[in-house]
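Colleague: sequence-free structure coming up:
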């Protein structure tokens, strides 16, 4: 289980925040899921607006009422049918969105351990967001057409995973 950070906000601080009308923001998670020395890689659909046809590890938006761990586990399950456990945060990232009011979407990179496939199957069940999947050995990431920076993110997460 990921370590949680507990924030204690007083009623007066909460009232101030509401009266100040602080805008809601979108936040994301990325799940880097390992099974031994292999990492789950998903190829984005050609219909995706951002980074079509490039490889990633999965992830997406945090929904209202979710914490980061719940969001990353849901995203892995929804996108690939993977059941995993969250081991911890391996980094932060941001998605630049200059055409939107929120110019940057912040995100957390989460290191995860593969536990199985939903429904007891023997392979991932992809959502419409992805068209292909594969388990890739961490020492064979070069040559895969990843979203920029993802291969380095995998290597960094693997160092955390190896120590668990």
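Modeller: Cool, the structure landed. Predicted model, so just to flag it, every value in this text is computed and none were measured.

Colleague: when you work out contacts or count neighbours from here on, use the C-alpha atoms and nothing else.
Modeller: Noted.

Colleague: the residue nearest the centre of the chain: which element?
Modeller: Centroid-nearest residue in the chain, with CA atoms, centre = their mean: residue 30, separated by 1.4 Å. Secondary structure from DSSP states H and E places residue 30 in strand 28-35.

Colleague: how about the secondary structure of residue 77?
Modeller: Assigned by DSSP: H, G, I helix; E, B strand; the rest coil, the conformation of residue 77 is helix.

Colleague: so how far is residue 103 from the residue in the chain sticking out farthest from the centre?
Modeller: Within the chain, the residue lying farthest from the chain centre (CA atoms, centre = their mean) is residue 12, at 33.9 Å. Using CA to CA, to the nearest Å, residue 12 is found at 30 Å from residue 103.

Colleague: what do you get for residue 3?
Modeller: Applying CA to CA, the value for residue 3 to residue 103 is 29 Å.

Colleague: how about residue 70?
Modeller: Applying CA to CA to residue 70 and residue 103 gives a distance of 25 Å.

Colleague: neighbour-wise, which of the two wins?
Modeller: Summary of the neighbour comparison: residue 70 and residue 103, criterion other CA atoms under 10 Å, with residue 70 having more neighbours (16 against 12).

Colleague: give me the three-state assignment for that one.
Modeller: Secondary structure, three-state DSSP: residue 70 is helix.

Colleague: now swap in residue 91 and tell me
Modeller: Applying three-state DSSP: residue 91 is strand.

Colleague: which residue comes closest to the residue nearest to the centre of the chain once chain neighbours are left out?
Modeller: Computed as CA to CA, 6 or more residues apart in numbering, the closest residue to residue 30 that is not its neighbour in sequence is residue 59, at 4.2 Å.

Colleague: dump the residue contacts of that neighbour.
Modeller: 28-31, 72, 75-76, 79 (CA atoms under 8 Å, 6 or more residues apart in numbering).

Colleague: the strands in this structure, which residues?
Modeller: Using DSSP state E, the strands found in the chain span residues 28-35, 38-44, 55-56, 59-61, 82-96, 104-117, 130-137.

Colleague: any idea which of those is most buried?
Modeller: Mean neighbour count, computed with mean count of other CA atoms under 10 Å, is highest for strand 28-35 among those, reaching a mean of 26.

Colleague: give the other helices and strands that it contacts.
Modeller: For strand 28-35, the elements it packs on are strand 38-44, strand 59-61, helix 68-80, strand 104-117, helix 150-162, judged by 3 or more CA pairs under 8 Å, 6 or more residues apart in numbering; DSSP states H and E.

Colleague: try it against this one:
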């Protein structure tokens, strides 16, 4: 399922905006990944940061955090962003949510899809202060009622269990800042995978097809999400395409980070590859024979159910081995 902004019509890797905005103009689809933290004080109040005039959403409050740099682990990213935006040194704990949203910037002719990873964090030092020259011009502690009274980024309101209110019509403004163009090709990819089991405890795995990195190894079902797609929805779509199974997400288990600076891209060109992968616990209540339904030429060669005692003898990818509690071969 591909979710698009209101009034948007898909057109390959671009889409048309009609009605509001620049009617009929093609808009380029861009992706970014962000990491954010939930920090509470001894009174249960949550720390929020207000966007400065330099950010796309000035005057709007959100959980502290920001964009993940190339090759950076999301947990390290939220720790770095916390120091920059709030002055506090924190340690990232468990991941608590993975959500996505799309913002259209008509003046720039782009629609930015942001995958947002939210961690619980613990304060370890520092002194609370904003970053006026950067992304935040004010920081503060909020009770639920106090947070509900200020403009909030939708993902923040949702994470705090508060009503999601529309943002002012003139937002967002300037595009998020990004790194300079590197001298070699770089790619950052967000993907969602699942540790998929059935009521009998069998584990569903998929084999990577020839011509793809890790060919011949068993892997977790899942893959890259589409522009505008929520992570959990993308995983369930991939589960149907790769194995013909209908599943339900039980929980968000972990986030995995993969950096390969020496990968090979199309035509053998060097590619600096950074993959950020969230891993869900998924249950298939009514399992069927695993059948690959995606079009020929895809990255999945076959899919199969395995009893727990069979899994340890399989040749698996590192992420599949970790998720199943076994060592890869």
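Modeller: Alright, I've got the coordinates. This one's a predicted model, so the numbers in the text were calculated from it and none came from an experiment.

Colleague: what does the superposition give as a TM-score?
Modeller: Overlay of the two chains. TM-score (TM-score structural alignment, normalised by the length of the first structure): 0.74; 148 aligned residues with a CA RMSD of 3.1 Å.

Colleague: one step back: look up how far residue 156 of the first structure lies from the residue farthest from the centre of the first structure.
Modeller: Distance from residue 12 of the first structure to residue 156 of the first structure, by CA to CA: 41 Å.

Colleague: and what of residue 105 of the first structure?
Modeller: Residue 105 of the first structure is 21 Å from residue 156 of the first structure, by CA to CA.

Colleague: now swap in residue 146 of the first structure and tell me
Modeller: Per CA to CA, residue 146 of the first structure is found 15 Å from residue 156 of the first structure.

Colleague: show me which of these two is the more surrounded one.
Modeller: residue 146 (21 against 14).

Colleague: what residue of the second structure matches up with that one?
Modeller: When the second structure is aligned by TM-score structural alignment, the residue opposite residue 146 of the first structure is residue 316.

Colleague: quick check: its match touching residue 208?
Modeller: No: at 9.7 Å, residue 316 of the second structure does not count as touching residue 208 under the criterion of CA atoms under 8 Å.

Colleague: mutual contacts of those two, please.
Modeller: Residues touching both residue 316 of the second structure and residue 208 (CA under 8 Å, 6+ apart): 217-219.

Colleague: from those, which single one is nearest residue 31 of the second structure?
Modeller: Proximity of those to residue 31 of the second structure (CA to CA) peaks at residue 219, which lies at 24.6 Å.

Colleague: if I look at the closest one, how far off is residue 199 of the second structure?
Modeller: Look at residue 219 of the second structure and residue 199 of the second structure: by CA to CA, they are 20 Å apart.

Colleague: same question for residue 178 of the second structure.
Modeller: Distance from residue 178 of the second structure to residue 199 of the second structure, counting by CA to CA: 45 Å.

Colleague: still on that earlier bit, with distance to residue 104 of the second structure added, can I get the shared contacts of residue 316 and residue 208 of the second structure in TSV?
Modeller: Formatted as TSV, these follow (distance: CA to CA, whole Å):
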residue	distance to residue 104 of the second structure
217	39
218	38
219	35
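
Colleague: residues touching the residue opposite residue 33 of the first structure in the second structure once aligned, list them.
Modeller: Counting by TM-score structural alignment, residue 33 of the first structure lines up with residue 196 in the second structure. If you count contacts by CA under 8 Å, 6+ apart, residue 196 of the second structure has them with 203-205, 220-221, 281-284.

Colleague: one more: residue 145 of the first structure?
Modeller: Residues in contact with residue 145 of the first structure (CA under 8 Å, 6+ apart) are 54-55.

Colleague: against residue 74 of the second structure, how distant is the aligned residue in the second structure for residue 94 of the first structure?
Modeller: Applying TM-score structural alignment, one finds that residue 94 of the first structure aligns to residue 257 in the second structure. When CA to CA is applied, the distance between residue 257 of the second structure and residue 74 of the second structure equals 8 Å.

Colleague: one step back: residue contacts, the nearest residue to the match of residue 94 of the first structure once chain neighbours are set aside?
Modeller: With CA to CA, 6+ apart as the measure, residue 276 is the residue that lies nearest to residue 257 of the second structure, at 4.9 Å, once sequence neighbours are left out. Listed by CA under 8 Å, 6+ apart, the contact partners of residue 276 of the second structure are 73-74, 188-191, 255-258.

Colleague: and residue 276 of the second structure, how far from residue 168 of the second structure?
Modeller: 32 Å.

Colleague: for residue 50 of the second structure, same thing?
Modeller: For residue 50 of the second structure, the distance to residue 168 of the second structure equals 15 Å [CA to CA].

Colleague: looking only at neighbour counts, state which of these two leads.
Modeller: residue 50 (28 against 10).

Colleague: tell me the secondary structure at that one.
Modeller: Using three-state DSSP, the structure places residue 50 of the second structure in strand.

Colleague: if I look at it, how far off is residue 140 of the second structure?
Modeller: Distance of residue 50 of the second structure to residue 140 of the second structure, given as CA to CA: 9 Å.

Colleague: residue 25 of the second structure now?
Modeller: With the distance defined as CA to CA, residue 25 of the second structure ends up 40 Å from residue 140 of the second structure.

Colleague: next: residue 94 of the second structure.
Modeller: Computed as CA to CA, the residue 94 of the second structure to residue 140 of the second structure distance reads 23 Å.

Colleague: over to residue 99 of the second structure?
Modeller: Applying CA to CA, the value for residue 99 of the second structure to residue 140 of the second structure is 24 Å.

Colleague: now do residue 76 of the second structure
Modeller: Counting by CA to CA, the gap from residue 76 of the second structure to residue 140 of the second structure is 23 Å.

Colleague: that'll do, ta.
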